[in-house]
Structure formats: structure tokens, C-alpha cells
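# A predicted structure for the sequence below; I have some questions about it.
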Amino acid sequence: MIYPIVAYGDPVLRTKAQDIPQDYPELNKLIEDMFETMYHAHGVGLAAPQIGKSIRLFVIDSKPFMEEGEEDKGVKKAFINPVMVEESGEEWGFDEGCLSIPGVREEVWRQENIRIRYYDENWVQHEDAFDDLTARVIQHEYDHIEGILFTDHLSGLKKRLLKGKLTKISKGDVDADYRMKFAGLGKR
């Protein structure tokens, strides 16, 4: 099932998500649907709040970011109840976008290395290290479950310059090639 993507302006995107209990109904189906939704929208990551569920779950597939011939360095994974253990290394800028904020891309600075603890879809706990673009995708999606958007990392000036675009998105005045859900307006 392909979910509509929740647009900027919906309070679920600003809410710190809740841990998922092990008996969460049909969790594997939800994860499968999130991957399907992410691929349909041409994304490399999708967090549960972006489909209207305030739970600590996100999926990523960083393979499209990898250079030709290095796709095996990409990571396809679900993260359940993740906890960021460490962010380290040099900060570097990268032009980020977000499925919930279509048509907006800005340079965001993040540290190059992370260590994260999480459960996989079989409720096996892991603590793994990631770097470069895979770390960035994870940091972006982790921010979503903390109620943080990539635009929160921008300077005050950049935020003011984007205010009009963000307001339009929140009111449903946006072009996206996937279904979206707008706070108070429903699906389009």
C-alpha cells in the first residue's frame, strides 16, 4: 500500500515520536508499505511521521546515492526505536530535500560519522556505525522522529527566504508527483 506523504505544516512532523511496542500490529507490513511509498515518491528515506504515524520507525535505501559500481556500499534497512549514540567527524554540507517539503532543497551541514542503536524488523538489536551519504540519510530520517525538519538546520536568513514557499506547501499549493496529505485539507 502506498501512503500519501504528510506535507509541511502538519503537527505530526513536529512531534517527538513514541517508541514502538514489540506487539505493534502488522509492523512488517507497515515497513514493507513504507519502502513501497518511499520508492514510489523517489525517496531514499522515509520516517513514520511522514505517513502520519508518530512512532519511532524509519526506512532508508542509500543505494541510489552511490557511484556507479559502488551500489553495494549503499544500505537498505529499517530502523525501529533507534537511538543516536554518537555523531562525529568533520561537518560537511550537502543539498538536502524532503518528501514532506517538495521543491525545496538547501545545503545542510552534518557530521560525517554516526553510531546508532536500533532494532531490525525481527526485533534483533544492533549498534552500527555509518558514514558519508548513508549517515546523512539516517541523520535526516532520525531528525523526523525527533520532530525536526531539515529546514531547522538552516540559518535565520535562509528560513526567512523560504517562509513563503513553506506556507504555500502547508496550504496545498505544491507540485509533487506523489499523493500528499495536508493538515486540515486532506489528500491530493
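Okay, I see it. Residues are numbered from 1 along each chain as shown.
# okay, CA-based contacts and neighbour counts for the rest of this
Fine.
# for the residue most central in space within the chain, what are its contacts?
Nearest to the mean C-alpha position of the chain, by C-alpha atoms, centre = their mean, lies residue 141 at 3.1 Å. Counting by C-alpha atoms under 8 Å, 6 or more residues apart in numbering, residue 141 makes contact with 45, 46, 47, 58, 59.
# Checking it next. Helix, strand or coil?
helix (DSSP: H, G, I helix; E, B strand; the rest coil).
# Please report the distance of the residue nearest to residue 105 when sequence neighbours are not counted from residue 184.
Once flanking residues are discounted, residue 105 sits nearest to residue 97: 4.5 Å by C-alpha to C-alpha, 6 or more residues apart in numbering. Using C-alpha to C-alpha, to the nearest Å, we find residue 97 at a distance of 24 Å from residue 184.
# quick one, which of these two is more surrounded?
The neighbour comparison of residue 97 against residue 184 (other C-alpha atoms under 10 Å) goes to residue 97, with 19 against 11.
# which residues does the more buried one contact?
For residue 97, the contact set (C-alpha under 8 Å, 6+ apart) comprises 103, 104, 105, 106, 150.
# Now residue 66. Nearest residue, chain neighbours left out?
residue 74 (6.2 Å).
# right, and that neighbour touches residue 63 too?
Yes. The pair residue 74 / residue 63 is scored as a contact, 4.0 Å apart, by C-alpha atoms under 8 Å.
# take the one below as the second:
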Amino acid sequence: MTILPILIWGDPVLHSPAQPVSVINDDVRTLISDMFETMDAAPGVGLAAPQVGVPLCIYTYSFTPHGGELWRGAIINPQLWMIPTRFGDPDKETESEGCLSFPDYKFPIVRSDHVRVSGLDVDGQPVQIDVTGWKARIMQHEFDHLNGGLYINRLAEPYRSEALASAEEEGWGVPGKAWLPQVVEG
């Protein structure tokens, strides 16, 4: 397995819709294994193939709720259904998200609290995931990546302006920027 570079906001792959996977073969399975290793090293709770420069409809996820069991998997060619999001301002404490393609920043965003995702697993078998809370947030966040969007595109003011100012300070917003997660031993 290999840790892959993670593209940073501004790279064209991140801002274009991903293509459906037509055949699930060893190359796709290797990509998914590498995505898990990359996500874990980052560390993150989700990673979409476009974030590692591969414009395919695949994402991985891994989350352990407080006191709960590990929830982990990969989904290929997902479709997402959700209940409508609530109106109002996001809660800064409970609704802030980060993104591996916009590293080291978190901003609050309102998301639907209940989603259903269907797609294929790594063996090409149909899978359906029905989740709420942070699991639903993760599914929506990663699904956005497959449609050429990052969560900062959905931010309300003043958070959107703060995110764009941060990106400008970092020198992001141009092709070719990436970072490589490092495995921390211990």
C-alpha cells in the first residue's frame, strides 16, 4: 500500500465531476487500499478519489463515534438521498468541518442530519447505507467531492470569505498544490 499526495483546493481535478467506475478490478481495489492508508495517515474521516488526483466516483470513510464502534468502508459510484437541511446558522461548536484538501482549517456548515447512500462495495456488490449525525455529514462531504465541490463552496458568510482569505494567504487556488501525509510511529 502507498500513501498518496492529497491535492489542495484549486487543482482542476477537485473542481470537476468524477467519472463512474465502469469495472471494479485490481487497480480499483489497490486505489481503495491506498486511499485508506492515505486517509488514516492524514488523519481524516473520509477521502474521495479526486482528492488523490483520480477522477473516479469512489470514496472511503472511517469514523468512531464517542464510545461507539469503528464505522469504516468504501463506496463506488454512490448515489445520495437526504432529508432537506434545516434553515439557520450553523453551530460553530457542533457543525464545524475540515477537509484534507483544505488542510488545517475548519468552518461551520449546515448539513442534512439524515442520508441514504447506495452504490457498490469493493467486490461490486450493491450496498445501501442509511445514517444520521456525523456519519451523514461525512457521506455528504465526500459525495460533494465527486461532484467537483469542496465544502468551502457551500459555506455561508462570513465563513466563505474567511475561507477564501485563508486560501489566498496559503497560496492555494492554483493547480499542482498537494501535501503528503506522514505516518506517525508510536
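Cool, got the structure. Computed from a prediction, not measured in an experiment: that's the story for all the values here.
# ranges for the helices of the second structure?
Using DSSP state H, the helices of the second structure run over residues 26-41, 133-146, 159-170.
# quick one, which of those is packed in tightest?
helix 133-146 (a mean of 22; mean count of other C-alpha atoms under 10 Å).
# hmm, who's touching the strand ranked longest in the first structure?
Counting by DSSP state E, the longest strand found in the first structure is strand 76-96. Strand 76-96 of the first structure has contacts (C-alpha under 8 Å, 6+ apart) with 19-20, 31, 56-63, 105-121, 142, 150.
# And the residue nearest to residue 105 of the first structure, how close does it get to residue 122 of the first structure?
Residue 97 of the first structure is 30 Å from residue 122 of the first structure, by C-alpha to C-alpha.
# same thing with residue 163 of the first structure?
Per C-alpha to C-alpha, residue 163 of the first structure is found 42 Å from residue 122 of the first structure.
# now do residue 56 of the first structure
Counting by C-alpha to C-alpha - residue 56 of the first structure and residue 122 of the first structure are separated by 15 Å.
# which one of these two has more residues nearby?
residue 56 (23 against 10).
# thought that one was touching residue 15?
No. Taking C-alpha under 8 Å as the definition, residue 56 of the first structure is not a contact partner of residue 15, at 10.9 Å.
# So for those two, which residues contact both of them?
Contacts common to residue 56 of the first structure and residue 15, judged by C-alpha under 8 Å, 6+ apart, are residue 145.
# ok, now which ones touch residue 113 of the second structure?
83, 85, 132, 133, 134, 136, 137.
# how much space between the counterpart of residue 38 of the second structure in the first structure and residue 2 of the first structure?
Using TM-score structural alignment, the equivalent of residue 38 of the second structure in the first structure is residue 37. Per C-alpha to C-alpha, residue 37 of the first structure is found 5 Å from residue 2 of the first structure.
# Also residue 120 of the first structure?
21 Å.
# now swap in residue 152 of the first structure and tell me
28 Å.
# The two: who's more crowded?
A count of neighbours by other C-alpha under 10 Å puts residue 2 above the other of residue 152 of the first structure and residue 2, at 17 against 12.
# Let me see the contact set for the more buried one.
If a contact means C-alpha under 8 Å, 6+ apart, then residue 2 of the first structure has 33, 34, 36, 37, 40 as its contacts.
# can you tell me how far it sits from residue 14 of the first structure?
22 Å.
# what does residue 95 of the first structure give?
22 Å.
# out of those two, which sits in the more crowded spot?
In this view residue 95 of the first structure and residue 14 are compared by other C-alpha under 10 Å, and residue 14 has more residues nearby, 18 against 10.
# wait, what's in contact with the more buried one?
Counting by C-alpha under 8 Å, 6+ apart, residue 14 of the first structure touches 144, 146, 147, 148, 149.
# and with 7 Å instead?
Applying C-alpha atoms under 7 Å, 6 or more residues apart in numbering to residue 14 of the first structure gives the contacts 147, 148.
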